[in-house]
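[1] task: produce atomic coordinates for the following.
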Amino acid sequence: MIVDLPETTTAKVQKALVKIREEGGAVALGRVLTLIIATQDGFEEDAIEAANDASREHPMRVIVISLDADAPEARLDAQIRVGGDAGASEVIVLHAKGGTATDPQGLVMGLLLPDAPVAVWWPGAAPEVPGRSPLGRIAQRRITDASTQPDPQVAVHALEGRYTPGDTDFAWTRLTLWRAQLAAVLDQPPYEPVTRVEVVGAIDSPSTTLLAAWLGMRLGAEVELVLTPVEEGSHGIRGVVLHRSTGPIELLRDVPSVARLRQPGQPEHDVALPRRNLRDCLADELRRLDPDELYGEVLVDGLPLCHPEGTAA
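    Okay, the predicted model is just below:
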């Protein structure tokens, strides 16, 4: 069910939600959090689709807010989606224009689920310091995506200076499978120290830079970060080589979903390493709403050592 509310107020939106709940049987029971999606007008649907898919794992209320403070007329248009149009969530879409768009926190406060945590996701442009923004101040979790910025490498290095506990970025979330696979490899004999690390990826992949920072911080080894020009079909992380005295361990992804694992004295293996979509990344981040301390450590202690020009020591 979709209900349009043109030229409305947040109080009227809340009343409409109650009415829909009473007449249609849609309930808020079992909702575990409120997810606020701050996006640009016209770019809401991909984010809503990802949130609807993630809501099957995390039932929630989704508030999508787009702001146009430069519009000459001050008005608020809203839309409520429930049932089959909202997955396992309630979706409230707010289009604020003119003077109405100057107070995003005030627009959403009356629509938050009571006694439930709040997460904010900026699928595109994010505030310079998310933790100090109007929406960021009311959230336990703040999610950005450096890969959507005009220069992803500049964006990922800017994360260090603006980090506040509770922040995270999908560039980090996309590393989960890579980190798990590399940790599993190093958890096998002969348990030798890694003396040097090579990380290769496309120039538009901020995840490649964070992976190099994490490996350098955790292994205490020299890291060579190589960022290559983007070619068709070659986005993202391309491979990692861990050098040890008995020979290198190579995890190389030549195709989008499968990587080849080569280790001294062992046969070559194919490992599933698909690129994670928005739904997977969002669901992963909503599994825990406390600060990701490891992510903060990588930004503070590991990222300053990694430079997009090529190498890191």
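
[2] switch to C-alpha atoms for all contacts and neighbour counts from now on
    Fine.

[3] can you give me the helices for the stretch 201-313 of the chain?
    206-219, 278-285, 293-297 (DSSP state H, counting those that start in this stretch).

[4] would you mind finding the most buried of these?
    Counting by mean count of other CA atoms under 10 Å, helix 206-219 has the highest mean neighbour count of the helices of the stretch 201-313 of the chain, with a mean of 24.

[5] to check against the first, give me the structure of this:
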Amino acid sequence: MKIDLTDTTSSKINKALVQGRRAIGTPAVGMVLTLVIVTDEENAYDALRAANEASREHPSRTLVVIKRVSRSPRDRSKARLDAEVRVGADAGTGETVVLRLYGEVINHAQSVVLPLLLPDAPVVVWWAVNAPLDPAKDPLGALAQRRVTDTYAAEHPIDELSARADAYTPGDTDLSWTRITPWRSMLAAALDQVECEVTSVEVEGEEFNPSVELLGMWLADRLHVPVKRSMSSGPGLTGVQMETNCGPIRLHRPDGSLASLSIQGQPDRAVALKRRETAELIAEELRRLDPDDTYASALKFGVERLGERATAAPAANEKAPDEAGAADEPTAKSSAAAAKKSAPAKKAASK
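    As a prediction, the model looks like this:
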């Protein structure tokens, strides 16, 4: 069921939600959280579809905030709120309100959203595109226990990743981090099978892919060994090789679907490591609403290294081709990892 409201208010939207629930015969509210999606008109459909699929696992009230900036000065000055209320089959297993903000209302989105939040329920804000540099200080982000961004959608993903590290606040997370969960699980499980010490790691993937960067940060942070970054044509992450005193351990995924795990002294194994859709990533993030300390540790570990890379980039362009390639590696050995090189490597890299 859909109810369209033009030039409306938050109180009228709440009344429409009650009216819609009664009309379909489900007056009781059985939702567990409020998911606020901040997006633009172009990406709203995909974001809402992902949220609806995730609602099968996490019934929620989904509020989609679309800030409409008019090109006409006359229309730009007129404040207006339009809403589309969806309940029943049109809203997955929860409720959906699509909010389109015009004029001065754009600068006060939190005032529109606040009366629509479910009482006594957690709030998660997800910026599908155009996330603020400091999500926790954003007016909408201040309403939430968890703030989800996606550096992969940014114009300059590596710079965005560095900004996320500088502004990190407990409760922040990123879908680029969520994408590497299967990789982290697989690598940790592989290390649990051997009695070896890791001496170095090489991470291979697309250039300027934040998930590749984060995996390298996590490995360097957990294992205290140098991590080298290698480029590939993708898709996404394509391989990790860990050198140990018992022989190499390699996880290779050339096609974005099926990976091969090789451990010295054991037969090679094919493992499913498919690239996941946005709905699966959002569903995973909604399973936990506490701060992700592992993400924070890996992110902060890479701040200094990312800063050094940005400083060294102009000088690297003046070097010979082979030297420039080494200087431009996003996850080359960090100074922190080098200082700890003599320390014994940890056996497991689990969270």
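
[6] TM-score for the pair, please.
    Once the chains are overlaid, their TM-score stands at 0.95 when taken by TM-score structural alignment, normalised by the length of the first structure; 308 aligned residues with a CA RMSD of 1.4 Å.

[7] with distance to residue 18 of the first structure as added columns, please give the helices of the stretch 201-313 of the first structure in TSV.
    Output for the helices of the stretch 201-313 of the first structure, formatted as TSV (distance: least, CA to CA, whole Å):
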stretch	distance to residue 18 of the first structure
helix 206-219	42
helix 278-285	27
helix 293-297	39
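
[8] right, and the ones you listed - which one's nearest residue 173 of the first structure?
    Residue 173 of the first structure lies closest to helix 278-285 among those, at 5.9 Å (CA to CA).

[9] counting by contacts, list what that closest one packs against.
    When contacts are defined as 3 or more CA pairs under 8 Å, 6 or more residues apart in numbering; DSSP states H and E, helix 278-285 of the first structure packs onto helix 44-55, helix 170-173.

[10] Serialize those helices to JSON lines and add fields for distance to residue 288 of the first structure and mean neighbour count.
    As requested, those are exported to JSON lines (distance: least, CA to CA, whole Å; neighbours: other CA atoms under 10 Å):
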{"stretch": "helix 44-55", "distance to residue 288 of the first structure": "13", "mean neighbour count": "20"}
{"stretch": "helix 170-173", "distance to residue 288 of the first structure": "12", "mean neighbour count": "21"}
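
[11] wait, which of those helices is closest to residue 29 of the first structure?
    Of those, nearest to residue 29 of the first structure by CA to CA is helix 44-55, at 13.6 Å.

[12] helix or strand right after that closest one?
    Scanning forward in sequence from helix 44-55 of the first structure by DSSP states H and E, the next helix or strand is strand 60-68.

[13] can you check which part of the second structure that next one sits on?
    Aligned by TM-score structural alignment, strand 60-68 of the first structure falls on residues 60-68 of the second structure.

[14] the matching stretch vs the first structure, average distance?
    The superposed stretch 60-68 of the second structure is, by mean CA distance after the TM-score superposition for the first structure, a mean 0.8 Å from where its aligned residues fall in the first structure.

[15] what segments of the stretch 1-150 of the second structure are helices?
    For the stretch 1-150 of the second structure, helices defined by DSSP H, counting those that start in this stretch occupy the ranges 10-23, 41-54, 73-76, 109-113.

[16] as TSV, these with distance to residue 308 of the second structure would be great.
    Converted to TSV, the helices of the stretch 1-150 of the second structure look like this (distance: least, CA to CA, whole Å):
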stretch	distance to residue 308 of the second structure
helix 10-23	48
helix 41-54	34
helix 73-76	42
helix 109-113	37
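
[17] of these, which is nearest residue 230 of the second structure?
    If you check each of the helices of the stretch 1-150 of the second structure against residue 230 of the second structure by CA to CA, helix 41-54 wins as the nearest, at 31.7 Å.

[18] any idea how far the residue of the first structure positioned farthest from its centre lies from residue 241 of the first structure?
    Distance from the C-alpha centroid of the first structure, by CA atoms, centre = their mean, peaks at residue 265 (37.9 Å). Residue 265 of the first structure is 16 Å from residue 241 of the first structure, where distance means CA to CA, to the nearest Å.

[19] and the helices of the stretch 201-313 of the first structure: which comes nearest residue 61 of the first structure?
    helix 278-285 (14.0 Å).

[20] quick one, the closest one and helix 44-55 angle?
    With axes from the mean of the first three to the mean of the last three CA atoms, to 10 degrees applied, the angle from helix 278-285 of the first structure to helix 44-55 works out at 50 degrees.

[21] grab the nearest non-local neighbour of the aligned residue in the first structure for residue 89 of the second structure.
    In the first structure, the residue equivalent to residue 89 of the second structure is residue 84, according to TM-score structural alignment. Excluding its sequence neighbours, the residue lying closest to residue 84 of the first structure (CA to CA, 6 or more residues apart in numbering) is residue 1, at 6.9 Å.

[22] over to residue 134 of the first structure?
    Closest to residue 134 of the first structure by CA to CA, 6+ apart is residue 105, at 5.5 Å.

[23] what distance do you get for whichever residue in the second structure pairs up with the one you found to residue 80 of the second structure?
    Residue 105 of the first structure maps onto residue 110 in the second structure when the alignment is built from TM-score structural alignment. With the distance defined as CA to CA, residue 110 of the second structure ends up 15 Å from residue 80 of the second structure.

[24] before we move on, what about residue 214 of the second structure?
    With CA to CA as the criterion, residue 214 of the second structure and residue 80 of the second structure are 41 Å apart.

[25] returning to what we had before: which stretch among the helices of the stretch 1-150 of the second structure comes nearest residue 306 of the second structure?
    Across the helices of the stretch 1-150 of the second structure, residue 306 of the second structure has its closest neighbour in helix 41-54 (29.3 Å, CA to CA).

[26] picking that back up, out of the helices of the stretch 1-150 of the second structure, flag the one nearest residue 276 of the second structure.
    That would be helix 41-54 among these, by CA to CA, at 11.6 Å.

[27] how big is the offset of the closest one relative to the first structure?
    For helix 41-54 of the second structure, the mean deviation from the first structure after alignment is 1.0 Å (mean CA distance after the TM-score superposition for the first structure).

[28] that helix vs helix 278-287, what angle?
    Using the same axes, to 10 degrees: helix 41-54 of the second structure against helix 278-287 is 60 degrees.

[29] now do helix 41-54 of the second structure: everything it contacts.
    37, 39, 62, 64, 66, 68, 91-93, 128-129, 278-280, 282-283 (CA atoms under 8 Å, 6 or more residues apart in numbering).

[30] what about the counterpart of residue 124 of the second structure in the first structure, how many neighbours?
    Aligning on TM-score structural alignment places residue 124 of the second structure opposite residue 119 in the first structure. Residue 119 of the first structure has 24 neighbouring residues, counting by other CA atoms under 10 Å.
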